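K.L.:
What follows is a predicted protein model with its sequence.
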Amino acid sequence: MKILVLNAGSSSQKSCVYEITGDIPEEPLKPLWEAKVDWTHQQGFAEIEVKTAKGELQEKIPADSRDQVMARMLDTLCNGSTQVITQPSEIDVVGHRVVHGGQDYRESVVITEDVKKAIAHLATLAPAHNPANLEGIKAIEQHWGSVPQIAVFDTAFHSHLPDAAAIYPGPYEWVEQGIRRYGFHGISHQYCAARAARILGRELASVRLITCHLGNGCSLAAIKNGRSVDTTMGFTPLDGLMMGTRSGAVDPGILIHLLRQSDNSVEHLDHVLNRASGLRGISGISNDMRQIREAISQGNSRAQLAWDIYVHHLRSYIGAMLASLGGLDALVFTAGVGENTPDIRAAACEAFAFLGLKLDDEKNAHKPVDIDIATADSAVRVLVIHTEEDWEIACECWRLVRRSC
């Protein structure tokens, strides 16, 4: 089964093709074809990078229309040095990461007109992502016709949160309006949970995990019996941890206070909370943890403050997830910061030495991938896992197609 995965963001588009023959293997397969489109490097242009076993391609094209850029990206599948299929009909199914599925979509589904309408309606809750996800769906329809398409929702993994964790303590009318904690990064948390159980040699249902997805966006999940029972992101991806440019949780009274000032508006506060806060807002330098660390080494006090706040919030929320689980078998770090910043892992783990958690400093320092970096006598395992969202989406597509056969 050949599966095309489209993972669209507000400023980039990651895509890949997998071929799964027989059952899903224990280890993730390497894609036959990988492509990335970036709209941010130069205004008015899009940069396309494509990699296959046979060749690579890099080009810059006018970005007047995202649809045209998508068409060019799809064309590299069938033509030129990066060709891996001769015609679109060789693709059996296309899987899309869709950030927000609301209450109605608690698992992956075949995309229909009703599903597209729901994704569009939920764009108000994920304005940076759902519209881009929908554009990818429409691009496939326009250029490839009737190939089956599947929506894999980032919120689905958290859809069985207990009511006590999911419902906000506002008026009950909020519940009736669908205002609740949805959680995000679910595809990553789901993959990392299963991968962690495999690394530990245990059944997923038998381990209590806290998965830390730390990238430009950050979230934690408490996983018990294979299910998410608590998470830090909420009604939108703005809640919870301090992030690259997002504030995470703040006192809502601050927003009321600011809105009462005549020079503020909803649109301005939206920009501040989503684009001008977090690491960038506090440091005044960057949302990139590598640049924050470099500035700290040069004595920048605001960069140090950004680091300290980040670590404080990370420790605090790990503690909250710990309480939801009633114990912990393994702490998992993943995504850009989680996988590549030993100092963050060390700082987070240091606070939980009272649990008997002991980090192996040498293992932690040497860019670990899919291994346990705790000492042999640690009471809690600590894993670094390279998240494979695209592979998880492909597996979800495989399962859904097999069930429908």
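P.N.:
Yes, it's here.
K.L.:
going forward, measure contacts between C-alpha atoms and count neighbours the same way
P.N.:
Noted.
K.L.:
which helix is the longest one in the chain?
P.N.:
Of all segments of type helix in the chain, defined using DSSP state H, the longest is helix 301-325.
K.L.:
right, and Cys123 touches His129 too?
P.N.:
Just so we're on the same page, residue 123 is Ala rather than Cys. Yes. With contact defined as C-alpha atoms under 8 Å, Ala123 counts as touching His129 (7.5 Å).
K.L.:
if we can go back for a sec, does anything pack onto the longest helix of the chain? Which helices or strands?
P.N.:
strand 209-214, strand 218-224, strand 227-231, helix 278-283, helix 289-297, helix 342-350 (3 or more C-alpha pairs under 8 Å, 6 or more residues apart in numbering; DSSP states H and E).
K.L.:
Next, the angle strand 209-214 makes with that helix.
P.N.:
160 degrees (axes from the mean of the first three to the mean of the last three C-alpha atoms, to 10 degrees).
K.L.:
List the buried residues of helix 301-325.
P.N.:
302-307, 309-315, 317-318, 320-322, 324-325 (16 or more other C-alpha atoms under 10 Å).
K.L.:
which outside residues touch it?
P.N.:
208, 210, 220-224, 229-232, 240-243, 278-279, 282-285, 292-293, 295-296, 328, 344, 347-348, 351 (C-alpha atoms under 8 Å, 6 or more residues apart in numbering).
K.L.:
buried subset of those?
P.N.:
Buried among those (16+ other C-alpha under 10 Å): 208, 210, 220-224, 229-232, 240-243, 278-279, 282-283, 292-293, 295-296, 328, 344, 348, 351.
K.L.:
and here's the other structure:
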Amino acid sequence: MLVFILNAGSSSLKYQLMNPVNKKVFAQGLCERIGIDGVLKHEFGEKELEMKIDMPTHKEAIESVLSTLTNGEGKVIDSINDIEAIGHRAVHGGEEFSGSVLVTEKVIETMRRLIPLAPLHNPANIMGMEICQELMPGKPNVAVFDTAFHQTMPDYAYMYALPYEQYTKHAIRKYGFHGTSHFFVSNEARQMLDKKHNTRIIVCHLGNGSSVSAVLDGKSIDTSMGLTPVQGLMMGTRAGDVGAGALQYMMSQEGLTIDEALNVMNKKSGIVGISGKSSDLREVLDGAAAGDDRCRLAIDMIAYKIKHYVGAYAAALDGVDAICFTGGIGENAALIREKVCAGLDFMGVVIDPVKNNKRSKEARDIATPASSGRIFVIPTNEEYVIANDTYKVVTTTGN
């Protein structure tokens, strides 16, 4: 089955064309600056194309992608009729979706109702679904939710200690995100452990957005992100865990509205806020190496926050069989992995400095042979999860 995978953002969209049965990727790319001037970056085989294309809306962007896939130098299929299904990344499914579903009017209506929980993401996700329905009528569309994997969390883990009515009236609780990545990486770790039962895995998805999850026997029992992605770890521009009192005090001292304060929390904090240099960890690592103390502080804070959650989740899991690192930072920043794992000998987890500093695009174990808990670096593949879920939903429903 040939699946068109779409991840629609507010002013950009990522895409991939894949056969999930054999994991063959025919093409992938990115549309940027939608509504401004439009840039399409298209990769196929060993080749790359970059084109400036007028994209006033997402519709023109998706039309441009489909045209590039079927015509000219970037052609990889003869017709859009070769596409058998469309898989969509959907950010927030609330409590309504515990798995991937065929897109129907009822599903879209439910996602619209959940927009207050993800005002930046759900509208763009819905737009992508509706445009694909228009441009490829009759083709099944499947929504794959970031939050679905974490719907197995027990109530004592996902509830906030607010008045209970805030949950019953407004569904205020922890939902978690990066679910497709946490699912993929934890499942890969179970294969690497060659242990299917009583597996205790901690996944550290570290990138511009970061989260940690505790996965018991393949099911999420806790995760660091909450009602929204701002909770949890310190990230590229997000603050992560900040006490409500600190937020209120900052607002009163700076004369900020709640929207202005949330803008600070989401876009001006985290790595960029502490380092004062960049939200890109590579630049901050270079700054620390050159003696910049704020960059050094940012690195120490990042590692400490991750380690804090690793320790908490090891306790929640009653031990740990594997700690996994994934995402742009998790896969590439050896120093962060080293700092997170330093001192975890008491848990039976010991990192091998030589293995840790070797670069590879393959999944690997960087723990010492004597370590009772393994340390895995596993490249994530969220697009495969979306494509495979789409394949399973479509074949199961007979579409």
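P.N.:
Right, received. Where do you want to start? Being a predicted model, the structure only gives us computed values, none of them experimental.
K.L.:
picking that back up, for Asp104 of the first structure, find the nearest of the helices and strands packed on helix 301-325 of the first structure.
P.N.:
Set against Asp104 of the first structure and scored by C-alpha to C-alpha, those come closest in strand 227-231, at 17.5 Å.
K.L.:
Mean deviation, that closest one versus the second structure?
P.N.:
Once fitted to the second structure, strand 227-231 of the first structure is off its aligned match by 0.4 Å on average (mean C-alpha distance after the TM-score superposition for the first structure).
K.L.:
Look up the average distance of the helix or strand that that strand is followed by to its aligned counterpart in the second structure.
P.N.:
Of the helices and strands lying after strand 227-231 of the first structure in sequence (DSSP states H and E), the nearest is helix 252-259. Following the fit onto the second structure, the mean deviation recorded for helix 252-259 of the first structure is 2.3 Å by mean C-alpha distance after the TM-score superposition for the first structure.
K.L.:
The helix or strand following helix 252-259 of the first structure aligns to what range in the second structure?
P.N.:
The helix or strand immediately downstream of helix 252-259 of the first structure is helix 266-275, counting by DSSP H and E. With TM-score structural alignment applied, helix 266-275 of the first structure matches the range 258-267 in the second structure.
K.L.:
buried stuff in the matching stretch?
P.N.:
261-262, 264-267.
K.L.:
right, and the pair among the residues you listed with maximum separation?
P.N.:
Taking C-alpha to C-alpha, no two of those sit farther apart than Ala261 and Lys267, at 9.9 Å.
K.L.:
Tell me which residue of the second structure lines up with Glu59 of the first structure.
P.N.:
Under TM-score structural alignment, Glu59 of the first structure pairs with Met51 in the second structure.
K.L.:
now do Gly299 of the first structure
P.N.:
By TM-score structural alignment, Gly299 of the first structure lines up with Gly291.
K.L.:
Tell me how many other residues surround its match.
P.N.:
Counted with other C-alpha atoms under 10 Å, residues neighbouring Gly291 of the second structure total 11.
K.L.:
Could I get the contacting residues of it?
P.N.:
Contacts of Gly291 of the second structure by C-alpha under 8 Å, 6+ apart: none found.
K.L.:
and with 10 Å instead?
P.N.:
By C-alpha atoms under 10 Å, 6 or more residues apart in numbering, Gly291 of the second structure lies in contact with Leu285.
K.L.:
Gly343 of the second structure maps to what in the first structure?
P.N.:
In the first structure, Gly343 of the second structure lines up with Ala351, judged by TM-score structural alignment.
K.L.:
how far away is its match from Leu359 of the first structure?
P.N.:
11 Å (C-alpha to C-alpha, to the nearest Å).
K.L.:
same check, this time on Thr245 of the first structure
P.N.:
Taking C-alpha to C-alpha as the measure, Thr245 of the first structure falls 29 Å from Leu359 of the first structure.
K.L.:
Then Met1 of the first structure?
P.N.:
Taking C-alpha to C-alpha, one finds Met1 of the first structure at 41 Å from Leu359 of the first structure.
K.L.:
Please say which of those two ends up with more neighbours.
P.N.:
Here Met1 of the first structure and Leu359 are compared on neighbour count by other C-alpha under 10 Å; more neighbours surround Leu359, at 23 against 16.
K.L.:
For the closest residue to that one other than its chain neighbours, which residues are in contact?
P.N.:
Nearest residue to Leu359 of the first structure, sequence neighbours excluded (C-alpha to C-alpha, 6 or more residues apart in numbering): Ala374, at 4.3 Å. Neighbouring residues of Ala374 of the first structure by C-alpha under 10 Å, 6+ apart: 330-331, 349, 357-364, 380-383.
K.L.:
Distance check, whatever residue of the second structure lines up with Ala374 of the first structure against Asp352 of the second structure.
P.N.:
Correspondence of Ala374 of the first structure to the second structure, assessed by TM-score structural alignment: Ala367. Distance of Ala367 of the second structure to Asp352 of the second structure, given as C-alpha to C-alpha: 5 Å.
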